[in-house]
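S.K.: below are the sequence and a predicted model; questions follow.
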Amino acid sequence: MKRIVLPLLAAAVLGTTFLLAHESVAPAKAADPDRESVAVTVYNGNLGLVRDRRRLGLRTGSMRLPFPGVSAQIDPTSVAFRALAHPSDVDVLEQNYEFDLLTPEALLAKYVGEDVVLYVTRDDREVAVPARLLSVQGGTVYQIGDSIALNPPGRVVLPALKGDLTPLPTLVWTLGSRHAGEEPVEVSYLTGGLDWKADYVATLSGDDRTLELGGWVTLENTSGATYEEAKLKLVAGDINRAPREEDEQKRARMMDMATDAASAPEFEERAFYEYHLYDLPRPTTIRNNQKKQIRLLQAGGVATERLYLLEGAPWYYTQPYGGEQGRRVGVYQEFRNARHDGLGMALPAGTVRLYKADRDGTIQLIGEDRIDHTPRDERVRLKVGEAFDVVADRRQTEFKVVDSGHVYEEAFEIVLRNHKDADIVVQVLEPLPGEWRMIDHTHRFEKAGAFSVRFEVPVPKGGETRLAYRVRIEI
């Protein structure tokens, strides 16, 4: 009789294959049909669409067809089966998803309350000890003679496989066929455990007027399946999904790292409905528990400019406000996603890390920011950090309630100090709540929106500039 051996304290993966029996419906000829191709589309937000083409042998009448190797996080309600050569002659009568997987823990649990054999070491030799398995909850409990043993050392031997455990997540169909012979089929389904993100590396030139931008896609597969030589597509955009009754529990997994060569072909990008599709023009293997990086884009000589920005807050305008001293001024780099600048490709959301070489040529990180999905010809603004040598003092010089509770007139003064060795221009962005009217101002301004104004304030090197304005606000 074949025996199954398990360590007591360490889980070992069993590779035994099951033959699934059924009383009234005979199994199909090919229990593991040959895969012809697989295509994987990965969306933002832990969602993938798998299209799996295989060839299987059919005969006329009813048959039971196991379809192993599907994702462990498959949504069974999304599965679609299609016969490609004779679609009108093959009907799906019943579908089941078998996910009671063959593991040491699951197999051992089938023997609770039954006799097994323990092998323990005594006097430097292994001795067989009959035992009864009482529990596997939080460890193992055995009855050995009149004693109870908790997590005893050694290994346990089971007489046989037991139960309907399956080595891999498996779809099982009951088919009715009016055609006999080889039949190509396509199975498609949605699955969790597939996700991707974009990351960018931008390197500023010495004069800060151009940058080189490289983009990489990081694809993560924790779906429980490997997709060999898959046709890979990525969808960027926020698709709407129906609410689910409960969120799936995420399992912790070890992640391997695999990086494609830098000379690999880049993704081909195109519009698709209200989203953007990125198509890898070569097959790639997406292994389970793997992170894979593939180049998305590479562009040089992208025109950019540095911006200094000081932002106010709406609450300044509805109450007396004492002011703030030594406020930091934000530093930004901005560029246009345009073809004439070497870009012009829809940029998926992701993190941009900005680098610059110091005086001896060593590349240093100067900041990072996250961008949203950015269409072509739109501007990209990256916050690099806070300027060390540019500070601002802000104070409210007058506050008057014109009409109690909703009309205010007030004045503000902002002093900008520049300790750098070069002249700069600071943008001061003031959010004005409600209806507003500018009564007086020392610098020109423009409406940045219905409820905001922007001042462009030149500040000389080693000097300071005073910006003052008076505004009436009705809320």
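M.R.: That came through, no problem.

S.K.: contacts, neighbours, all on C-alpha from now
M.R.: Noted.

S.K.: helices of this structure, residue ranges please.
M.R.: For the chain, the helices defined by DSSP state H cover 104-109.

S.K.: roughly how far does the closest residue to Gly154 other than its chain neighbours sit from Glu456?
M.R.: Leaving aside its sequence neighbours, Gly154 sits nearest to Val120 (C-alpha to C-alpha, 6 or more residues apart in numbering; 4.7 Å). From Val120 across to Glu456, the span is 82 Å (C-alpha to C-alpha, to the nearest Å).

S.K.: if we can go back for a sec, which residues does the residue nearest to Gly154 contact?
M.R.: Shown in contact with Val120 (C-alpha atoms under 8 Å, 6 or more residues apart in numbering): 126-129, 153-155.

S.K.: ok, second structure coming up, stack it against the first:
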Amino acid sequence: MRRWLLPLLAVFPAPAGAHSAVMSAAPESVSVTVYRDPDRAEGAIDARFPQGFALVSEKRRITLPAGESTIRFEGVADGMIAVSAVVTGLPGGIVQKNRDAKLLSPAALVDGTLGRAVHLRRTDPATGKVTEQDAVIRSASSEALVLETAQGVEGLRCSGLPETVSYDSLPPDLSVRPTLSVTTSSPAAVEVDVTLTYLATGFDWAANYVARIGPGGRTMDLFAWLTVANGNQTTFPQASLLAVAGRLNRTSDHDSLDEEAPSLPFLMLRCWRFEGYAAPYGRAGEARPLPSPPLAAPMMAARGMESIVVTSQRVARQEDLGDLKLYRVPMAVDVNPDAQKQVALLHKDNIAFESYYTADLSASGEIPQPRLLRRMIRFINREDRGAGVPLPSGGIAIFVPHGDESLLLADSRMRDYAKGETVRIEAGESAQQTIVQERRGKGMRLALTNAAPSPAAVEIEIADAERARLVSPSRPLTKRDGRWLWKAVIPANGAASLDYRLRE
């Protein structure tokens, strides 16, 4: 008879219940639509704990017997929100559905075999001799396993020899993979095509841009990756992949809906010592702990994304989804567990832009020592300027030409931008343009310097203080977003200044 080793996870559970059980091992096709973490804004994806979610739609072919049966949909996402699951195509509808609560793990296997016969295998490290005997599991905890053998009661791994417990069968209530069970009643035996649709946590996506500034410094080429993160342990092979941009109106709390998702108990066996205990085979000692079981998507502790798979030959197609934007990957892709998938999102050449330097100040503030100005890149997101496409939030790497090479100028981030908006991207600080703000009697002076061999355009935003308003500026000022705006061009290797008074 075949035996099952304690750490072994690739096993197949026996059907449970008096009525017929129908196994659906995997979908014939699957579609994964990923929604961004609504609280992340333009921040980077959390690779270890993706906080977005996905709508998963699976098509499966099932052979149903006449009468009542339980269909086991194996291989669903471990972050599945069970209450969201919808099954269509069953002739008798759904009587009930259940998310199988116990996933196969070393601890669950031990817990499911309490009081049952197992096989204890010992190996002598000196001779390599293997001995086996029958045993019964009498009690267990997360750190110890008590067995009863013909010689009496003993603790596993307290003999001083390498020990392994093996099993003849698997407890019927354990699932090898995340499983949704559905009870249905069919009027006749029939083969049907059904669709299983559900929400699942542990997904996220973001845009990652690469901007290459042209030789003249007036245009740039913009390329973007669509990066999808799957924090689940489930693989979705040859999936139709979609991503939704924009903030979805969501009123439900995924955490509360997902609170009954299966979790894997922890097991680390080791021997314990107490007065009067004598190991039957020499001195008792602690054995090496069992490897930690794989973690489900809502837990995912100490697991990082293992790989980034790049597919850049074809660009995602943009579609409208109400007020949101949907990006459809034009080919089937593998969405692997604990991994990120990248496909081309957009590609625009010769976008006209302008660069300038900026600082945000308080009218009554002081900057006694020169402070570096921020470098900014700005362009209008219109087709006649070379862009004219929605730009989802994400990171952006900006490269500039230097001889025959392209060097990194800045690694920044940007928010969502719609068509027609003015895009502003921060591109680091400049070491050649500085500002000083100092008090002069009842007034203030802003002094700008430019150490570069070419003129520099600057835009300084000044906010009125709570009890002091800017009045009588020495240069023309305008207003932008409720702040004073001073636009100036600092001559090459030159300076510029602004004087104003404060009124309480």
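M.R.: Perfect, thanks for sending it. All figures in this text were calculated on a predicted structure; none of them were measured in a lab.

S.K.: counterpart of the residue nearest to Gly154 of the first structure over in the second structure?
M.R.: Aligned by TM-score structural alignment, Val120 of the first structure pairs with Thr123 of the second structure.

S.K.: how far away is that match from Gly420 of the second structure?
M.R.: If you measure Thr123 of the second structure against Gly420 of the second structure using C-alpha to C-alpha, the figure is 73 Å.

S.K.: Arg116 of the second structure too?
M.R.: Arg116 of the second structure sits 70 Å away from Gly420 of the second structure, going by C-alpha to C-alpha.

S.K.: more neighbours: the two, which one.
M.R.: More neighbours surround Gly420 than the other of Arg116 of the second structure and Gly420, with 15 against 12 (other C-alpha atoms under 10 Å).

S.K.: that one corresponds to which position in the first structure?
M.R.: By TM-score structural alignment, Gly420 of the second structure lines up with Asp377.

S.K.: is it true that its match touches Asn337?
M.R.: Yes: with contact defined as C-alpha atoms under 8 Å, Asp377 of the first structure reaches Asn337; the gap is 4.9 Å.

S.K.: overlap in contacts, those two.
M.R.: With contacts defined as C-alpha under 8 Å, 6+ apart, the residues shared by Asp377 of the first structure and Asn337 are Gly344.

S.K.: longest strand in the second structure, please.
M.R.: strand 190-213 (DSSP state E).

S.K.: so which bits of that one are buried?
M.R.: Residues 194-213 are the ones in strand 190-213 of the second structure that count as buried (16 or more other C-alpha atoms under 10 Å).

S.K.: what span of the first structure is it aligned with?
M.R.: Mapping strand 190-213 of the second structure onto the first structure (TM-score structural alignment) gives residues 181-204.

S.K.: figure out the length between the terminal residues of the matching stretch.
M.R.: 63 Å.

S.K.: any idea how far it is from the chain center?
M.R.: 12 Å (C-alpha atoms, centre = their mean, to the nearest Å).

S.K.: tell me the counterpart of Ile396 of the second structure in the first structure.
M.R.: So, by TM-score structural alignment, Ile396 of the second structure is matched to Val352.

S.K.: count of residues packed around that match?
M.R.: Neighbours of Val352 of the first structure under the rule other C-alpha under 10 Å: 22.

S.K.: great, nothing more from me.
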